[in-house]
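J.: Using only what follows, build the 3D model:
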Amino acid sequence: MYDCYKQANDNRNTSRDLASSVVEVASHVQTAVETTTQLARENAFQNHLKVIDSVTVETELQGYLKAKNIEFVEKFDILSWWKNKAVEYPILSQLVRDIMPTPVSTVASESAFSTGGRVLEVYRSSLKPDMAEALICTQNWLRPSFYQFKAIKFDEECEICEDALNGTIIF
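T.: Modelled structure (predicted):
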């Protein structure tokens, strides 16, 4: 997930850098040779910044994990802490902004995915039909069937074998 955010951040920085270089070039009236030389320098500088950014981005997660833990505070606000650390951890703070507001469900997983006594309708299910079908089929495949795995007593099994040997039972 971190890599996805890193790529999105790199794309955003690239488009911002390209827009700023276009504005800068448009504001200066220069000859074609000077403009080409300047663009070549800017592109080289932008490539250099990308290399530096990729090095710092790769170490951002490692730096966060290696950072010293903060002291326990009774009324600690994690969202405010991440807001303050957004400059230090830009990609991780974006990731946290997307994940932290996600509500945590207190429903037991058994009741959430149980199909007994429920009718799945469009209005009652936010799952796509393919996913609901896959979950129900998987549940049925994984749950042992009573008839398939019925425990047969040893005496009954011996009687069935003897009847089969005597020819009284036809398979």
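J.: Please make it C-alpha for all contacts and neighbour counts, starting now.
T.: OK.
J.: For the host helix or strand of Val25, name the packing helices and strands.
T.: Using DSSP states H and E, Val25 sits within helix 2-27. If you count contacts as 3 or more C-alpha pairs under 8 Å, 6 or more residues apart in numbering; DSSP states H and E, helix 2-27 packs onto helix 32-66, helix 90-99.
J.: Quick check: buried residues in the shortest one?
T.: Pointing back at helix 90-99 there. Within helix 90-99, the residues scored as buried using 16 or more other C-alpha atoms under 10 Å are Pro90, Ile91, Leu92, Ser93, Gln94, Leu95.
J.: ok, now the longest one?
T.: Residues Gln46, Lys50, Val57, Glu60 are the ones in helix 32-66 that count as buried (16+ other C-alpha under 10 Å).
J.: From those, pick the one nearest Asn13.
T.: Within the buried residues of helix 32-66, the smallest distance to Asn13 is 8.9 Å, found for Lys50 (C-alpha to C-alpha).
J.: rewinding a little: among the helices and strands packed on helix 2-27, which is nearest Leu79?
T.: Taking C-alpha to C-alpha, helix 90-99 is the member of the helices and strands packed on helix 2-27 nearest to Leu79, at 7.9 Å.
J.: In the helix or strand just after the closest one, which residues are buried?
T.: Counting by DSSP H and E, the next helix or strand C-terminal to helix 90-99 is helix 109-113. Buried residues in helix 109-113, counting neighbours by 16+ other C-alpha under 10 Å, are absent.
J.: check contacts around Ile91.
T.: Tyr2, Tyr5, Lys6, Asn9, Val57 (C-alpha atoms under 8 Å, 6 or more residues apart in numbering).
J.: Please report how far the residue nearest to the fourth one when sequence neighbours are not counted lies from Asn84.
T.: Meaning Asn9. Nearest non-adjacent residue to Asn9, counting by C-alpha to C-alpha, 6 or more residues apart in numbering: Ile91, 7.0 Å away. From Ile91 across to Asn84, the span is 13 Å (C-alpha to C-alpha, to the nearest Å).
J.: I'd like the structure of this one too, to check against the first:
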Amino acid sequence: MVTLDAIQSKIAKLQKQAESIVQKQTSVGLAKIRDLMAKHGLSLADIESFVGKRRGRKPGASAKTATKRAVAAKYADPKTGATWTGRGRAPLWIRDVKDRSKFLIDGSAANGAAANPAGRKVAAKAARKTRASSTAVSKNAGKRAKAAPAKKAARKSGGRKSAATSAQVATAA
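T.: This is a model prediction of the structure:
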């Protein structure tokens, strides 16, 4: 039967072997790097400057990251306490809800738009867009209703318009 001490001594011996293997591999890798640097005439400063250029953005270097502001949450789930700012994809707890006003956090969207002149401008612009799109929809619906008999007549005649059908369309319009 194998004892705990025997297993621990084997583990220690294997760990020493693993460390020696890692040391050999790193020394071989470093030797290759040194040879390549000597072959191409590179210094450590050359490598550091090249690596610095190739890496991602430095913190605070971009004007875009400096102008980002934290957005206050507008909606909260009363069951879990999870919040959502109203931006981006809606979370599952509010995604299929038709009336999101139940989830509004006090003093966020409705009160903020009324108190803030910029918010009122945005709300007015959104209302104008809604009215314009609904007017366009109703105008297009009327055009479609007038064009429907002509299309049906064209389908019945095999796609060819006769003089009678075009006269009928002219009187219908």
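J.: tm score of chain vs chain?
T.: Here the superposed chains carry a TM-score of 0.25, computed using TM-score structural alignment, normalised by the length of the first structure; 74 aligned residues with a C-alpha RMSD of 5.3 Å.
J.: mind putting the contacts of Ile91 of the first structure in CSV, distance to Ser109 of the first structure included?
T.: As requested, the contacts of Ile91 of the first structure are exported to CSV (distance: C-alpha to C-alpha, whole Å):
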residue, distance to Ser109 of the first structure
Tyr2, 27
Tyr5, 29
Lys6, 33
Asn9, 35
Val57, 37
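J.: so which of those residues would you say is closest to Glu157 of the first structure?
T.: Each of the contacts of Ile91 of the first structure was scored against Glu157 of the first structure by C-alpha to C-alpha, and Tyr2 proved nearest at 58.3 Å.
J.: just to revisit the earlier point, from the contacts of Ile91 of the first structure, keep the buried residues only.
T.: Judged by 16+ other C-alpha under 10 Å, buried ones among the contacts of Ile91 of the first structure: Lys6, Val57.
J.: between the helices and strands packed on helix 2-27 of the first structure, which one is nearest to Asn140 of the first structure?
T.: helix 90-99 (32.4 Å).
J.: how much does the closest one deviate in direction from helix 2-27?
T.: Here the directions of helix 90-99 of the first structure and helix 2-27 differ by 120 degrees (axes from the mean of the first three to the mean of the last three C-alpha atoms, to 10 degrees).
J.: Helix 90-99 of the first structure relative to helix 32-66, how many degrees between them?
T.: Using the same axes, to 10 degrees, helix 90-99 of the first structure lies at 60 degrees relative to helix 32-66.
J.: May I ask which helix or strand encompasses Glu162 of the first structure?
T.: Going by DSSP H and E, Glu162 of the first structure is part of helix 154-166.
J.: that older thread, for the helix holding Val25 of the first structure, which positions count as buried?
T.: So, applying 16+ other C-alpha under 10 Å, buried residues of helix 2-27 of the first structure: Lys6, Asp10, Ser21.
J.: mind putting those in TSV, distance to Cys158 of the first structure included?
T.: Formatted as TSV, these follow (distance: C-alpha to C-alpha, whole Å):
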residue	distance to Cys158 of the first structure
Lys6	67
Asp10	72
Ser21	88
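J.: what's the closest of those residues to Asp155 of the first structure?
T.: Nearest to Asp155 of the first structure among those, with distances taken as C-alpha to C-alpha, is Lys6, at 66.6 Å.
J.: thought the closest one was touching Val57?
T.: Yes - contact criterion C-alpha atoms under 8 Å: Lys6 of the first structure and Val57 qualify, at 7.2 Å.
J.: rewinding a little: save the buried residues of helix 90-99 of the first structure as JSON lines, and put in distance to Asp130 of the first structure too.
T.: As requested, those are exported to JSON lines (distance: C-alpha to C-alpha, whole Å):
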{"residue": "Pro90", "distance to Asp130 of the first structure": "37"}
{"residue": "Ile91", "distance to Asp130 of the first structure": "34"}
{"residue": "Leu92", "distance to Asp130 of the first structure": "33"}
{"residue": "Ser93", "distance to Asp130 of the first structure": "34"}
{"residue": "Gln94", "distance to Asp130 of the first structure": "31"}
{"residue": "Leu95", "distance to Asp130 of the first structure": "29"}
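J.: what's the most distant pair in the residues you listed?
T.: The span of these, defined through C-alpha to C-alpha, is set by Pro90 and Leu95 at 8.9 Å.
J.: Look up how far Leu39 of the first structure lies from the residue nearest to Asn9 of the first structure.
T.: Per C-alpha to C-alpha, Ile91 of the first structure is found 29 Å from Leu39 of the first structure.
J.: likewise Thr138 of the first structure?
T.: 58 Å.
J.: Then Ser15 of the first structure?
T.: Distance check for Ser15 of the first structure against Leu39 of the first structure: by C-alpha to C-alpha, it reads 16 Å.
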